[in-house]
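>>> A predicted structure for the sequence below; I have some questions about it.
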Amino acid sequence: MYLRNIAISADDKYRECSILGKSVPVDLVKAGRPRKRKENASRPVQKNLNYRNAQKWFRLSAVANFNEGDYTGEFTFAPENRPGSIEDCEKEIANFIKRINRARKKKDLPKMKYMGVIEGKNTDKLHFHLLLDNLLNRDEIDDLWTKGRGKNKKSIGFTNIEKIKTQYGIDGVIVKANYLTKEFKLENQKGKRKWFASRNLKKPVVERAQNWKYTDSKIARLLESEQLESQLEKDNPGWELIEFPRKNPETQKDELVKLDIRENEYLGTLIYYRMRRRR
């Protein structure tokens, strides 16, 4: 029986792929069934029970829209400025983004690209993180996390704005996206909002499904001969497999792998892998 090879790409520089049976639903695709042509990935509903879809969408969107040299920022609230609820925190963030976009408009710059998450188990600890472009410098952004004017201008809270950079050989955008989505599972259980993002982002793209390259028997032979990794790179010229973290299903310990292979009694062999353009 043939297997489908599905790739969801981020700006043609990074992709996450799955080899699975034709009856297995595909992540980030409407109704779980990919079409014969390219299509934009569907953003998961905030309260989607599959929090991993939310993590995947956030990660792919981050890679599609941000690069090393763009910024990651943490923004907190001083005790006297603490929001009383998630909704109040969202209003503060919206006003902050409006101030940034007004400052950009004065410089003839487009509206800011951003993605972010709100964190904090209670109102005393509410804060938020952003991925944002670098068209304003860090001092300019920090100066806008304030309220009031002139002598009455005061900081709303602490800021920590850094340039995104490679960490331990892993793309810095992926590292930050993984960090920012670490609480998605817990928040999903509570039905809370997970993320927010600007509307001017590029969307991840679901590539045309490949329904002819792999069969159950071919995958079995490649696994037995330990040639699956080299075959995947051969079948994707210009791309290379990269390591990614997963939890070992047997030991439950974190590990880095290039292939995540699972056997399912009903769905058969499921293979997940990530690739990037060769440098």
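Right, received. Where do you want to start?
>>> CA atoms for contacts and neighbours, from now on please.
Will do.
>>> could you pull out the helices for this structure?
Secondary structure of the chain (DSSP state H): helices located at 51-65, 86-106, 138-144, 172-180, 184-190, 216-224, 228-235.
>>> now those helices as JSON lines including distance to Leu130 and mean neighbour count?
What follows is the helices of the chain, written out as JSON lines (distance: least, CA to CA, whole Å; neighbours: other CA atoms under 10 Å):
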{"stretch": "helix 51-65", "distance to Leu130": "11", "mean neighbour count": "22"}
{"stretch": "helix 86-106", "distance to Leu130": "10", "mean neighbour count": "15"}
{"stretch": "helix 138-144", "distance to Leu130": "12", "mean neighbour count": "15"}
{"stretch": "helix 172-180", "distance to Leu130": "9", "mean neighbour count": "20"}
{"stretch": "helix 184-190", "distance to Leu130": "15", "mean neighbour count": "15"}
{"stretch": "helix 216-224", "distance to Leu130": "41", "mean neighbour count": "14"}
{"stretch": "helix 228-235", "distance to Leu130": "34", "mean neighbour count": "13"}
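>>> okay, now the one to match up with it:
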Amino acid sequence: MAKRKKTIIAGSIVKTIIYTAPEPLDGKRARAEKSRMTTAAQKAMNDKAARGRLEMLMAANFTGRDLFITTTYRDDDLPPNRAEAVKRIRGFIKALREHRKARGQELKYIYTTEEKHGEARLHHHLVINSTGADIEVIRSLWPYGDVVDMEYVGQRDYETLALYLTKESVTGRPVGAQMWTASRNLKKPVVRSEYVPNDTMLAVPIGCHIIEKEERVTEFGSYCYIKYRLPTHQSGGIFHRPNSEIQGGADALLLACN
């Protein structure tokens, strides 16, 4: 008998889960209980939910010193509709990309367009990689109003940021509208699924910080889910991964999870 194990590595964030899955020779009751275990495991992992995907996408591509930005419109420049607002933010992204390309710099981004909370005015939230000299450039390329907020990504955890960016996803997003838009050059989280011996236990590597942990055990099986942060250096309250860890690659990190 074996268990299923799934591990997702996204930058400094790791989600891993191990659970008992149904087998061909299981009786009706055992199969039902194991199926419930599988469902609970998938829910805990949350990698298929939009917010969970966004959290891990950001963790895989942005460090604590990248930027979270909010752009707004002055009254005279307020777009007449969402489509026009999206056109303007795309124009801003294009201008910023061209500015960086001329300097040999890459642009990575995720953005959302909102209009259903607060004063119900159209505005945008963006997460972009920082080059260290962005503030004045960003302000100069957004001619429609204020850049009302600009902070380091590291001032919030990825889950909180993903929750904030998708807060209009259920009731405020027009039918057919994307929940968020991301640049094509973003890296995908590393995912590995495998069968492991039934007596395999999950353990967090030394030096890691546990963010979430959930366990369930019945007479027919069990699941254990752990979400944790890999060791980081801390500088000025902003977390970022050390270069040696990045260069080590995903395989080394996966070995640490086993």
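Good, I have the coordinates. Note that the structure is a prediction, hence the values are computed from the model and not measured.
>>> right, and the helices of the first structure - which one's nearest Met275 of the first structure?
Counting by CA to CA, Met275 of the first structure lies closest to helix 228-235 out of the helices of the first structure; the figure is 8.7 Å.
>>> the inter-axis angle of that closest one versus helix 216-224?
120 degrees (axes from the mean of the first three to the mean of the last three CA atoms, to 10 degrees).
>>> what does helix 228-235 of the first structure contact?
Helix 228-235 of the first structure is contacted from outside by Ile219, Leu222, Trp239, Glu240, Leu241, Lys258, Leu259, using CA atoms under 8 Å, 6 or more residues apart in numbering.
>>> now render the helices of the first structure as TSV, adding distance to Pro204 of the first structure.
Formatted as TSV, these follow (distance: least, CA to CA, whole Å):
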stretch	distance to Pro204 of the first structure
helix 51-65	6
helix 86-106	24
helix 138-144	27
helix 172-180	14
helix 184-190	19
helix 216-224	27
helix 228-235	21
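>>> His127 of the first structure: which of the ones you listed is closest?
Set against His127 of the first structure and scored by CA to CA, the helices of the first structure come closest in helix 86-106, at 8.0 Å.
>>> residue range for the closest one in the second structure?
Matched against the second structure by TM-score structural alignment, helix 86-106 of the first structure falls on residues 82-102.
>>> which one (most neighbours) among the contacts of helix 228-235 of the first structure?
Highest neighbour count within these, by other CA atoms under 10 Å: Leu241, with 21 neighbours.
>>> the closest residue to that residue other than its chain neighbours and Ile8 of the first structure, how far apart?
Distance criterion CA to CA, 6 or more residues apart in numbering; nearest residue to Leu241 of the first structure, sequence neighbours excluded, is Met275 at 4.5 Å. For Met275 of the first structure, the distance to Ile8 of the first structure (CA to CA, to the nearest Å) stands at 10 Å.
>>> and stretch 234-250 of the second structure, how far out from the chain middle?
Mean-position distance between stretch 234-250 of the second structure and its chain equals 17 Å (CA atoms, centre = their mean, to the nearest Å).
>>> name the surrounding residues that touch that stretch.
Identification of contacts with stretch 234-250 of the second structure by CA under 8 Å, 6+ apart yields 9, 11-12, 63-65, 152, 154-155, 190, 231-233.
>>> of these, just the buried ones, ChimeraX syntax please.
Only the buried members of these end up in this ChimeraX selection, burial being decided by 16 or more other CA atoms under 10 Å:
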select :9,11,12,63,64,65,152,154,190,231,232
